[in-house]
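Enquirer: Next comes the sequence, and after it the predicted model I'd like to discuss.
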Amino acid sequence: MTVTILRAGPLTVLKDRGRPGHAGQGVAPSGAVDRSAYARANALVGNPPGAAALECTLGGLRVRFDEPAVAVLAGTDAVLSVGGNRAGVEEVVEIPAGAEVTVTMPRRGLRSYLAVRGGFAVAEVLGSRSTDRLVGPPRPAAGDVLPIGALPPQHGEIPPLGSTGDGPRLGDGPWEVDLGPRDDWFTASAVATFLSAEYTVSPAGDSVGLRLTGPALSRSRTAELPSEGVVRGAVQVPPDGQPIVFQADHPVTGGYPVIAVLTPAAADRAAQARPGAKVRFVVAAARLID
């Protein structure tokens, strides 16, 4: 069973749970940028956790299924169209052989996940099928033929056709963070500003990091910080004082202080933030309890 890419849209990549454990080789963990939407798409079609899906930024994807298949689209309010028939939000659909499937541009959100029952079975690179610009596998392009795998026989009950999820969970509320590990490198007023001011998502961002514009955050220390490991959701502040939120394809080390780290749920919400979005940071509620 295969899928032929007819049009890749602005940015379509393969994503799974990523390739952790290779930071010593300078390889980012990668994986789906919105992990909850990716996991939900796989669950809706009955795939085991970790199956590869297509992550479509701003839609525009058009593919042809060469054999019958079952698929779903999750993550945004983009529409999955099968042979001209529009599916409902996160509706699991049966796709006939030869049918063309398109993903529209979402009105809200940024990244949609097209999951196919069986997952996309391209060859793994360092234990993962997630696209990485340095190590591969390459971004799908027009004319590429992607194989679809088979569900393992021990997998659980297959969800029925037409089942739906709860819809996109884009999360318009504040992004919850844990302060640190380098919040002490900033003045008290800078930390207070970080937790009260509104920031705007800049167009100069991608799956590596979101650049934000707003009140500059001033340091309490002028020394250089040695490079140290960073994680998804880390909020790094370079010398201009404008925060950068690291996403799935972040580097393995950073040279500027990290004032806070987004919670996993907030990092998923950040994955859906479009340029121009207004965001705020708050300390995670659980951390406010003595």
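Expert: Sure thing, it's come through. From a predicted model like this one, the values you see are computed outputs, not experimental measurements.

Enquirer: Please make it C-alpha for all contacts and neighbour counts, starting now.
Expert: Will do.

Enquirer: So which residues of the stretch 51-200 of the chain form helices?
Expert: Secondary structure of the stretch 51-200 of the chain, counting by DSSP state H, counting those that start in this stretch: helices at 188-194.

Enquirer: Just give the nearest non-adjacent residue to the residue nearest to the spatial centre of the chain, would you?
Expert: Centroid-nearest residue in the chain, with Cα atoms, centre = their mean: Val33, separated by 1.5 Å. Excluding its sequence neighbours, the residue lying closest to Val33 (Cα to Cα, 6 or more residues apart in numbering) is Ala248, at 5.1 Å.

Enquirer: quick check, the residue nearest to the centre of the chain in a strand?
Expert: No. The assignment for Val33 (DSSP: H, G, I helix; E, B strand; the rest coil) gives coil, which keeps it out of a strand.

Enquirer: how about it, what does it touch?
Expert: Residues in contact with Val33, defined by Cα atoms under 8 Å, 6 or more residues apart in numbering, are 207, 247-249, 268, 271.

Enquirer: Pasting the second one now:
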Amino acid sequence: MLIFIERVGPLATVQDLGRQGWFDSGVGQAGAADRGSLRLANRLVGNPEDFAAIEVLLGGLVLRADGHLTVAVTGAPAPALIDGTPVGHASVLELNEGQVLELGLATSGLRSYVAIRGGIDVAKVLGSRSRDTLSGIGPDPLVAGMQVAIGPPPRTLPTVEFAPVPLPPDVLEVRACPGPRADWFTDPGQLFRGSWVVTADTDRVGARLDRLDGPPLVRSIARELPSEGVALGSVQVPPNGQPVVFLADHPITGGYPVIAVVLDADVDRVAQARPGERLKFVISAADSGARA
């Protein structure tokens, strides 16, 4: 079974849940930036949660079915149409041979996920079908004219027709713990006061932030660090005082101090924050006694 890519928007890549166990070789995990939305899309079509799907930046994807397909679109709510007829978000969709699925511009969020029953069947690289945009590892981004193979359908069947998804809040609250280099700043608690705004310089590597109210973060130690390991969700602060929240394709080492680490459960939400949206850091319950 194949799908034919007729059009793409700003970026469309194949993603699963990433490649594990290669940090010691200098290879990051990559995978879906919003793992929860990928898992949901796969569950809706009856796939195992780690099957590969298409991650679509802001919408604009158009694909045509080579045969009968069971499809779901989750994540950023891009309007979906089958042969021009609107269909539901986060619901089970059926395409017959020759029918076209089109995604419009997402009304909120950044990344939509298109899962197809059987999964995207491209070659694995180091155990994963994910595209790592930082290193260039994995399948090439999708382009118009490409044919993409679909794997055999699993034995499990879809068990629901749609999944209710809450609307995003006006201000995204993100839980975080103080990081290993919080003491490199004159007032590390400043991160948790006031609001930040997501800048246009944001991608799968990291969400870059600017201060919406109040002064930028100021270091108490001027020298730079030797490179050290950084985790998914690390909030790294370059000399300009504007933090970066590391996302799926982040480097595995870095030389700027990590002032905080976003809880794993909230990283997916940061990955859906689009430029101009407001973000507020909240100290996690485990660290409620920390200075803020």
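Expert: Looks like it came in fine. A quick note: this is a predicted structure, and the numbers were derived from the prediction, not measured.

Enquirer: rewinding a little: the residue nearest to the centre of structure 1 and Ser207 of structure 1: what is the separation?
Expert: 7 Å (Cα to Cα, to the nearest Å).

Enquirer: One more: Ala39 of structure 1?
Expert: The gap separating Ala39 of structure 1 from Ser207 of structure 1 is 18 Å, by Cα to Cα.

Enquirer: neighbour-wise, which of those two wins?
Expert: For Ala39 of structure 1 and Ser207, the more surrounded residue by other Cα atoms under 10 Å is Ala39, and the numbers stand at 23 against 16.

Enquirer: The corresponding residue of structure 1 for Pro164 of structure 2 - nearest residue in space that isn't next to it in sequence?
Expert: In structure 1, Pro164 of structure 2 lines up with Asp166, judged by TM-score structural alignment. Leaving aside its chain neighbours, Asp166 of structure 1 sits nearest to Glu90 (7.9 Å; criterion: Cα to Cα, 6+ apart).

Enquirer: Tell me the secondary structure at Ser37 of structure 2.
Expert: Ser37 of structure 2 - assigned by three-state DSSP - is helix.

Enquirer: Would you mind measuring from Gly136 of structure 1 to Arg129 of structure 1?
Expert: Separation of Gly136 of structure 1 from Arg129 of structure 1 (Cα to Cα) stands at 8 Å.

Enquirer: Kindly report the same for Leu146 of structure 1.
Expert: Counting by Cα to Cα, the gap from Leu146 of structure 1 to Arg129 of structure 1 is 12 Å.

Enquirer: between these two, what contacts are shared?
Expert: Counting by Cα under 8 Å, 6+ apart, the contacts common to Leu146 of structure 1 and Arg129 are Val122.

Enquirer: Which one of the two is surrounded by more residues?
Expert: A count of neighbours by other Cα under 10 Å puts Arg129 above the other of Leu146 of structure 1 and Arg129, at 28 against 17.

Enquirer: residues contacting the more buried one?
Expert: With contacts defined as Cα under 8 Å, 6+ apart, Arg129 of structure 1 is in contact with 14-16, 18, 52, 122-123, 137.

Enquirer: mind redoing it with 6 Å?
Expert: The contact partners of Arg129 of structure 1, taken as Cα atoms under 6 Å, 6 or more residues apart in numbering, number zero.

Enquirer: residues touching Val177 of structure 1, list them.
Expert: With contact set as Cα under 6 Å, 6+ apart, Val177 of structure 1 has these partners: 261-263, 283-284.

Enquirer: Switch those residues over to JSON lines; also include distance to Pro159 of structure 1 and neighbour count.
Expert: Formatted as JSON lines, the contacts of Val177 of structure 1 follow (distance: Cα to Cα, whole Å; neighbours: other Cα atoms under 10 Å):
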{"residue": "Val261", "distance to Pro159 of structure 1": "35", "neighbour count": "25"}
{"residue": "Leu262", "distance to Pro159 of structure 1": "32", "neighbour count": "26"}
{"residue": "Thr263", "distance to Pro159 of structure 1": "30", "neighbour count": "18"}
{"residue": "Val283", "distance to Pro159 of structure 1": "38", "neighbour count": "18"}
{"residue": "Ala284", "distance to Pro159 of structure 1": "34", "neighbour count": "17"}
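
Enquirer: any idea how far Ala51 of structure 1 is from Ala190 of structure 1?
Expert: Distance from Ala190 of structure 1 to Ala51 of structure 1, by Cα to Cα: 42 Å.

Enquirer: and what of Pro10 of structure 1?
Expert: 23 Å.

Enquirer: Then Ala234 of structure 1?
Expert: From Ala234 of structure 1 across to Ala51 of structure 1, the span is 26 Å (Cα to Cα).

Enquirer: Name the residue in the two with the higher neighbour count.
Expert: Ala234 (28 against 24).

Enquirer: so what's the closest residue to that one other than its chain neighbours up against?
Expert: Leaving aside its sequence neighbours, Ala234 of structure 1 sits nearest to Val261 (Cα to Cα, 6+ apart; 4.2 Å). Residues in contact with Val261 of structure 1 (Cα under 6 Å, 6+ apart) are 177-178, 233-235.

Enquirer: and Val261 of structure 1, what helix or strand is that in?
Expert: strand 258-262 (DSSP states H and E).

Enquirer: Which positions within the helix or strand that that strand is followed by qualify as buried?
Expert: Sequence order places helix 264-270 as the next helix or strand after strand 258-262 of structure 1, per DSSP H and E. Using 16 or more other Cα atoms under 10 Å as the test for burial, helix 264-270 of structure 1 gives 264-270.

Enquirer: Quick one: name whatever helix or strand follows helix 264-270 of structure 1.
Expert: Toward the C-terminus, helix 264-270 of structure 1 is succeeded by strand 278-279 as the next helix or strand (DSSP H and E).

Enquirer: picking that back up, closest one of the contacts of Val177 of structure 1 to Leu58 of structure 1?
Expert: The nearest member of the contacts of Val177 of structure 1 to Leu58 of structure 1, counting by Cα to Cα, is Leu262 at 23.6 Å.

Enquirer: residues contacting that closest one?
Expert: 176-177, 233.

Enquirer: can you tell me how far it sits from Val177 of structure 1?
Expert: Leu262 of structure 1 is 4 Å from Val177 of structure 1, by Cα to Cα.

Enquirer: same check, this time on Thr213 of structure 1
Expert: Distance, Thr213 of structure 1 to Val177 of structure 1, using Cα to Cα: 18 Å.

Enquirer: Please work out which residues of structure 1 line up with stretch 52-63 of structure 2.
Expert: Counting by TM-score structural alignment, stretch 52-63 of structure 2 pairs with residues 52-63 of structure 1.

Enquirer: Endpoint to endpoint, that stretch covers what distance?
Expert: Stretch 52-63 of structure 1 has its terminal residues 16 Å apart, counting by Cα to Cα.
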